[in-house]
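>>> I'll drop the sequence and a predicted model, then ask my questions.
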Amino acid sequence: MNTPRESRSDGISFVPGPAAAGRMGRVGRLPALLRQALRLKGDVYHLHNPAMLPVAVGLKWLGKRVIYDTHEDFSRRLMIRRWIPRPLRRPACWGVSRTEYLVSRIVDATLVTQARQVDAFGGRATLLRNAPALAGARGETVAELARRFSEERGFYRLLYVGSLSRARGIDRMLDVLAGVRANGLDARLWLIGPDDDGVVEDLRTHPAWDAVDYLGLKGHEEAFAYMANADVGMAILPDVADHADAMPSKLFEYMAKGLPFVASNFSVWRSFIGDEAGCWVDPAKLDQAVDAVCKLLADPERRQRFAESGMDFIDHFNWESEQEVLLETYRRLTGPRG
């Protein structure tokens, strides 16, 4: 295994942390990580997710400016972590979320991605929405890759980009593919993303697997290029953990490439995005999802309208505009103390 080396790109220095093997190894490396962080003499330390909570406390104890950034609602998200024994998941959710709350009282700023978390942190958190980073989504590299990935085909192309796991509804999306094909529409599915819990081997026995092209984990630009060549993107996630409240970055990415979608009818998603870029379905009702995909595939004019509306939405909601929240946090913390 090659040891990562320090590198620099676009004015950013990438410094590898202490090597660790497995989850327990990551816990054991935290003191070394704290020492390494101190040697770097940062003006602000921006730490992500619960594994860094002890480091955040250590840095604050030593008088540093610290941002704690939590990307998920861990009061619910740990309920779908398969590596945690089921009887321990609920206590783990409580313990982690309570610790996050206590740490938010001592760090200089807390960033969250879901509106409900602002209240959960007692109003001491700043909402930084999960806007897509799309600076390169319409660039020349993506256009060239899209041309390379284009297909001479007489079938419809569905697509899902994201982690592959049962908690994210991958079984249901294959069920939808099977239903679409059973309705007489020749369709194939691109699956792009990491095999989070070893589910791919089991999926190979699914009746629709012969119509699946599993591409594994792809870089951002490659994923955008595949989106540009698909007909419908799917995000039919079950209503578990915090899925219904988490901003769906994959939908924003689909819209950026003019890809209409079929997605779970979660009120937070639908109220924010609206009804002009895709179809919303009850993830528990297979027939509803199959019907939505079939109708969308059979209506190219509707797909085009959805594509145009989605791209217009992304012109107004993207990381390039949302990043100002983060930059303002940095400006506030790097100003004079007191």
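Looks like it came in fine.

>>> please make it C-alpha for all contacts and neighbour counts, starting now.
Noted.

>>> how far away from the center of its chain is stretch 212-232?
From the chain centre to the centre of stretch 212-232 is a distance of 15 Å (C-alpha atoms, centre = their mean, to the nearest Å).

>>> take this one as well and set it beside the first:
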Amino acid sequence: MRIVHLSTVHHDWDNRIVNKECRALAEAGHEVHLVISADEDRVTHGVHVHAIQRRSRARRLLGSQWEGWRKVAELKPDLVHIHDPELIPMGVTFARTRGVPLIYDAHEDLVKQLTTKPWLGPRTARLINPVARQLLHLADANCAAIVTATDDIAASFSPTRGGRDRPVVTVRNLPWGRDFTVVDVARNPRTAVYTGDLTQERGASLMVHAIEQAPEATLVLAGRLLVPESEIERPQVDYRGLVPPSELPGIIAGARVGLIFLKRLPNYENSIPTKVFEYMASGVPFLATDFASWKQLFGGCEGGVFVDSDDPEAVVRELKSLLDDPERCAELGRRGRRAVEQEFSFEAEATKLVGLVETLG
């Protein structure tokens, strides 16, 4: 099949879109294209990336949509897979007029996500909330299939459409087990790592504060910088910028502990944290916010430590304790890697996605 993925919101190295879903379909033998904001066309993991212009949020709604759908039409797809809520109306129209199946991919709970957007005030979020619900209803009523990142999000969509069964499939953001080589973290220097968007809601200042309290320790950060650069410019911070997913395993492998501290926001408390899985896949223990859902998901693995990230001094204590005990880190890391091998790898998720696509073709 010729499958076209489209996003006007996500960056062109998005791990879920490029390195997981598109890659899985290409490896299964399908012709996969991705239309997305990028600097230039390229081929990655057998996926043909078609660059559209990067635009501001306001200009994206019209300019990027027009350019993106024009490229999709030129590719004459057998199936279209969209990744942004704002693409739903045009996606439904395209699917109807061209007679091709449409998949909507819900990366996050859109309604809850609105409360985490720093550029939306509470009043604006309340005004937009009905629009978000209407978009999701439009997708629910018209898409041939829905793909979601969590079971909680999947439960918000209907398993039927027009009286017939309609697939709603959870494809979790797990790591490819084969991409990560297990390291002996006991031999690693006193280094903590975080990979992902750098925002205050994702603990940017907290991580910097904690590493400054740990003598002779370094914090390696890799991801989009969405806070002022002055927030992370410290002697103990090594900022690598936004890197391709293929470089993340090597960056993680150099650390003794992986960090993830999120604020207690509705969209985060029931999320599935990709970073924790990636740390575990490398044999690196995690230090993470003690969300109840995370403790339930990861607690039995004993691959890391949970902490109240609303208490900065508790975070400092736990981070110093891990950095000071390389043998404990190594044991936690071994347990985490074992859990990935047995339960938490994308290989199984890829099978679900490929199976879904092939039932629609």
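Looks like it arrived, so ask away. Source: prediction; values computed, not measured.

>>> SS state for Val80 of structure 2?
Val80 of structure 2 carries the three-state label strand when classified by DSSP: H, G, I helix; E, B strand; the rest coil.

>>> from Lys64 of structure 1, how far off is the aligned partner of it in structure 1?
The alignment partner of Val80 of structure 2 in structure 1, by TM-score structural alignment, is Tyr45. Using C-alpha to C-alpha, to the nearest Å, Tyr45 of structure 1 is found at 8 Å from Lys64 of structure 1.

>>> for Glu253 of structure 1, same thing?
For Glu253 of structure 1, the distance to Lys64 of structure 1 - C-alpha to C-alpha - is 36 Å.

>>> who's more crowded, those two?
In this view Glu253 of structure 1 and Lys64 are compared by other C-alpha atoms under 10 Å, and Glu253 has more residues nearby, 26 against 19.

>>> and the helices in the stretch 51-200 of structure 1?
Ranges of helices in the stretch 51-200 of structure 1, per DSSP state H, counting those that start in this stretch, are 53-61, 74-77, 86-104, 115-120, 140-149, 170-182, 199-203.

>>> the shortest one: average distance to aligned residues in structure 2?
Okay, so that is helix 74-77 of structure 1. Helix 74-77 of structure 1 differs from its equivalent in structure 2 by a mean of 1.2 Å after superposition (mean C-alpha distance after the TM-score superposition for structure 1).

>>> can you check the first one too?
Averaged over the aligned pairs, helix 53-61 of structure 1 sits 1.9 Å from structure 2 after superposition, using mean C-alpha distance after the TM-score superposition for structure 1.

>>> list the buried residues of that helix.
Neighbour-count burial for helix 53-61 of structure 1, counted by 16 or more other C-alpha atoms under 10 Å, picks out 53, 55-57, 59-60.

>>> a markdown table for those residues, including distance to Ile170 of structure 1?
Shown next, in a markdown table, are those (distance: C-alpha to C-alpha, whole Å):
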| residue | distance to Ile170 of structure 1 |
| --- | --- |
| Leu53 | 32 |
| Val55 | 35 |
| Ala56 | 35 |
| Val57 | 38 |
| Leu59 | 40 |
| Lys60 | 41 |
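
>>> closest one to Arg166 of structure 1 out of those, please.
Checking the buried residues of helix 53-61 of structure 1 against Arg166 of structure 1 with C-alpha to C-alpha, the nearest one is Leu53 at 28.5 Å.

>>> wait, isn't the closest one in contact with Tyr101?
No. The criterion here is C-alpha atoms under 8 Å, and Leu53 of structure 1 misses it with Tyr101 at 10.6 Å.

>>> quick one on the thing from earlier: among the helices of the stretch 51-200 of structure 1, which is nearest Val325 of structure 1?
Taking C-alpha to C-alpha as the criterion, helix 115-120 is the member of the helices of the stretch 51-200 of structure 1 that comes nearest to Val325 of structure 1, at 14.2 Å.

>>> tell me where structure 1 has strands.
Ranges of strands within structure 1 are 7-9, 12-14, 45-48, 66-70, 109-112, 125-127, 156-161, 187-192, 212-216, 232-235, 261-264, 278-281, based on DSSP state E.

>>> what sits against Arg328 of structure 2?
Residues counted as contacts of Arg328 of structure 2 (C-alpha atoms under 8 Å, 6 or more residues apart in numbering) are Leu322.

>>> oh sorry, the question was meant for Ala307 of structure 1
Neighbouring residues of Ala307 of structure 1 by C-alpha under 8 Å, 6+ apart: 255, 257-260, 277.

>>> which position in structure 2 pairs with it?
So Ala307 of structure 1 corresponds to Gly333, using TM-score structural alignment.

>>> which one is that match nearest to, not counting chain neighbours?
Gly283 (4.0 Å; C-alpha to C-alpha, 6 or more residues apart in numbering).

>>> looking at it, the one you found is touching Val183, isn't it?
Yes. Using C-alpha under 8 Å, Gly283 of structure 2 is in contact with Val183, at 5.9 Å.

>>> need the residues touching each of those two.
The contact sets of Gly283 of structure 2 and Val183 overlap at Ala253 (C-alpha under 8 Å, 6+ apart).

>>> more neighbours: the two, which one.
Taking other C-alpha under 10 Å, Gly283 of structure 2 and Val183 do not tie; Gly283 has more neighbours (32 against 22).

>>> now do the same for the more buried one: its match in structure 1.
Under the alignment (TM-score structural alignment), Gly283 of structure 2 pairs with Gly258 of structure 1.

>>> from Arg138 of structure 1, how far off is that match?
11 Å.

>>> residues in contact with stretch 100-112 of structure 2?
77-85, 88, 91-92, 95, 129, 132-133, 139, 143-149, 153, 266-267, 271, 360.

>>> mind listing what's buried in that stretch?
Result for stretch 100-112 of structure 2 [16+ other C-alpha under 10 Å]: buried residues 100-111.

>>> nearest to Thr289 of structure 2 among those?
Among the buried residues of stretch 100-112 of structure 2, and counting by C-alpha to C-alpha, the member closest to Thr289 of structure 2 is Glu108, at 18.7 Å.

>>> that closest one -> structure 1?
In structure 1, Glu108 of structure 2 lines up with Glu72, judged by TM-score structural alignment.

>>> please consider this matter closed, and thank you.
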